[in-house]
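> Build me a model:
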Amino acid sequence: MLLLRNVKKSFAEPGGGRLPILDVDEFQVDAGEQVVLVGRSGCGKTTLLHVIAGISTPDSGEILVDGRDLVRLDEAERDRFRAENIGYVFQSFNLLAGFTALENVLLGMAFGQGRRDPARARELLERVGLSSRQRHKPAQLSIGEQQRVAVARSLANRPRLLLADEPTASVDAKNQQQVIDLIRETCEEEGVALLLVTHAPEIAARFERTVQLENLNKVAALT
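Below you'll find the model as predicted:
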């Protein structure tokens, strides 16, 4: 489902040099597999998710999602591929304040080739426990409920791969495990491969496969 080979990423520095962020020889996630990446702040977790999603392009290497190399696609092709194949749960939710929960999920369908499917959107909101909150806007929802909407939206287009970037960072400790269980159970039901990033060892301990990013990313191992 996901395969990275020889992926390197750096950013330009003010003095004209390059600041290395990623140097990954190989990393793989199988179809339907659930993997958690653990690492300290600043070790490249979000950057890695961004290059996997095609939000950012690596300096070199291969990033294959379902056999398609995102590095070889132009920006428009990457955007379309991401919309149709990759779900993304942001730690800041990224919900549109002027839209209801249902409208935010429907918006997630607008970027792929498929049509909007209100029945699918309502089913996802029901699955995440928000059947009675579909017409509420983000400001009318708790932080935990907003994250549930974000999870539903990320699955709107039936992705093959779901990326979750610190999905409990803005959720209180009481609801953190509930959010993780929700993401994992929904991915299992939908047959979606999951790559979740966290710095919390208590969350990582619940996954069968845990990868330390410092062991995966040679740049992080040197800092």
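
> When you work out contacts or count neighbours from here on, use the C-alpha atoms and nothing else.
Noted.

> in the chain, which spans are helices?
Using DSSP state H, the helices of the chain run over 45-53, 75-85, 101-109, 118-127, 143-154, 173-190, 201-204, 213-216, 218-221.

> Just put these in a markdown table and tack on mean neighbour count.
Listed next are the helices of the chain as a markdown table, based on neighbours: other C-alpha atoms under 10 Å:
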| stretch | mean neighbour count |
| --- | --- |
| helix 45-53 | 21 |
| helix 75-85 | 18 |
| helix 101-109 | 24 |
| helix 118-127 | 18 |
| helix 143-154 | 25 |
| helix 173-190 | 16 |
| helix 201-204 | 14 |
| helix 213-216 | 18 |
| helix 218-221 | 18 |
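
> Could you point out which of the ones you listed sits nearest D30?
Taking C-alpha to C-alpha, helix 173-190 is the member of the helices of the chain nearest to D30, at 13.1 Å.

> what's that closest one packed up against?
helix 143-154, strand 193-198 (3 or more C-alpha pairs under 8 Å, 6 or more residues apart in numbering; DSSP states H and E).

> Distance to V51 added to the ones you listed, as JSON lines?
As requested, these are arranged in JSON lines below (distance: least, C-alpha to C-alpha, whole Å):
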{"stretch": "helix 143-154", "distance to V51": "17"}
{"stretch": "strand 193-198", "distance to V51": "13"}
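
> please give me the structure for this one as well, since I'd like to look at both together:
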Amino acid sequence: MSLKLTNVRKSYREPGGGMLPVLNVESFQLIQGEQVALVGQSGGGKTTLLNVIAGITAADSGSIVVDGTEISRLSEPARDRFRAERIGIVFQTFNLLPAFTALENVLLGMSFSGKADRTFAKALLEKVGLSHRLNHRPPQMSVGEQQRVAVARALGNKPRLMLADEPTANVDTANQEKVLSLLRKGCEELNVSLLLVTHSPEAAAQFPRVERLAEFNKPGAVE
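Now for the predicted structure:
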């Protein structure tokens, strides 16, 4: 089992002092190597769910097991180490460092897990069609090329679980299918489980399993 959530709840305090429930997930599972698209509207808790799974945000209660480790029981520093070693993340806004080249951005991502491998970094960039952009910086690349660098960086630490937060929201239609195909193929080759959240039916249609967040996340049921 790559991912298992049980009775996961998360609420945020509102300016007026009340609590706003965002997550109430009784059960969700993902087997190793599986690729799932999770569809939900803006404000539906998609990003919060990914942050809780990644250990960026701590859940209020419940169990989150990633690759056999219950990260919900880890301290914040331990969650950071675990994420660096076993979880890849593709952000909607890419989060590339503009002063670094494509190759340096991938190597930097690898360094957090202590696995910086220049040969593998180059190979990943070649796989996403950027062999001619190794020494280009993000401002010198198109939006689609930047997103492909982000995909290569996320695969750099050979994670067990890949989380993708609206990865095609900032690329045009022509590049959307290309980015998703590269992401899915890269995960398949490395046997990485992939959980992608999106509001796009077109993006979700490329996945063998599609789930709707509203069907299993019931924040209104939180007492």
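
> Just the TM-score for the two chains, thanks.
Overlay of the two chains. TM-score (TM-score structural alignment, normalised by the length of structure 1): 0.97; 221 aligned residues with a C-alpha RMSD of 1.2 Å.

> Distance to I63 of structure 1 for the helices of structure 1 - can I get that in TSV?
Converted to TSV, these look like this (distance: least, C-alpha to C-alpha, whole Å):
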stretch	distance to I63 of structure 1
helix 45-53	6
helix 75-85	11
helix 101-109	23
helix 118-127	29
helix 143-154	20
helix 173-190	22
helix 201-204	24
helix 213-216	15
helix 218-221	17
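
> and E211 of structure 2, what does it touch?
Residues near E211 of structure 2 by C-alpha atoms under 8 Å, 6 or more residues apart in numbering: 36-39.

> meant to ask about V22 of structure 2, not that
By C-alpha under 8 Å, 6+ apart, the neighbours of V22 of structure 2 are 9-12, 44-45, 48, 219.

> swap in K45 of structure 1?
By C-alpha under 8 Å, 6+ apart, K45 of structure 1 lies in contact with 37, 39, 197, 213.

> closest to E166 of structure 1 among the residues you listed?
If you rank the contacts of K45 of structure 1 by distance to E166 of structure 1 using C-alpha to C-alpha, V197 comes first, at 5.4 Å.

> which residues are contacting stretch 107-124 of structure 1?
Stretch 107-124 of structure 1 is contacted from outside by 80, 83-84, 102, 105-106, 131, 134, 152-157, using C-alpha under 8 Å, 6+ apart.

> Sitting in strands, which of the contacts of V22 of structure 2 do you find?
9-12 (DSSP state E).

> For these, give me TSV that also has distance to F112 of structure 2 and neighbour count.
Converted to TSV, these look like this (distance: C-alpha to C-alpha, whole Å; neighbours: other C-alpha atoms under 10 Å):
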residue	distance to F112 of structure 2	neighbour count
R9	29	23
K10	28	23
S11	30	18
Y12	29	13
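
> if we take the residues you listed, which one ends up nearest to L30 of structure 2?
L30 of structure 2 lies nearest to R9 out of these, by C-alpha to C-alpha, at 18.3 Å.

> which of the contacts of E211 of structure 2 line up with contacts in structure 1?
Counting by both residues aligned by TM-score structural alignment, their matches' C-alpha atoms under 8 Å, structure 1 reproduces these contacts from those: 36-39.

> Looking at these, which are in strands?
Going by DSSP E, the strands hold 36-39 from those.

> in structure 1, what residues pair with stretch 147-154 of structure 2?
Here stretch 147-154 of structure 2 aligns to structure 1 at residues 147-154, judged by TM-score structural alignment.

> What are the contacting residues of the matching stretch?
By C-alpha under 8 Å, 6+ apart, the list of residues contacting stretch 147-154 of structure 1 reads 87-90, 93-95, 101, 104-108, 121, 124-125, 128-130, 162, 167, 171, 179, 183.
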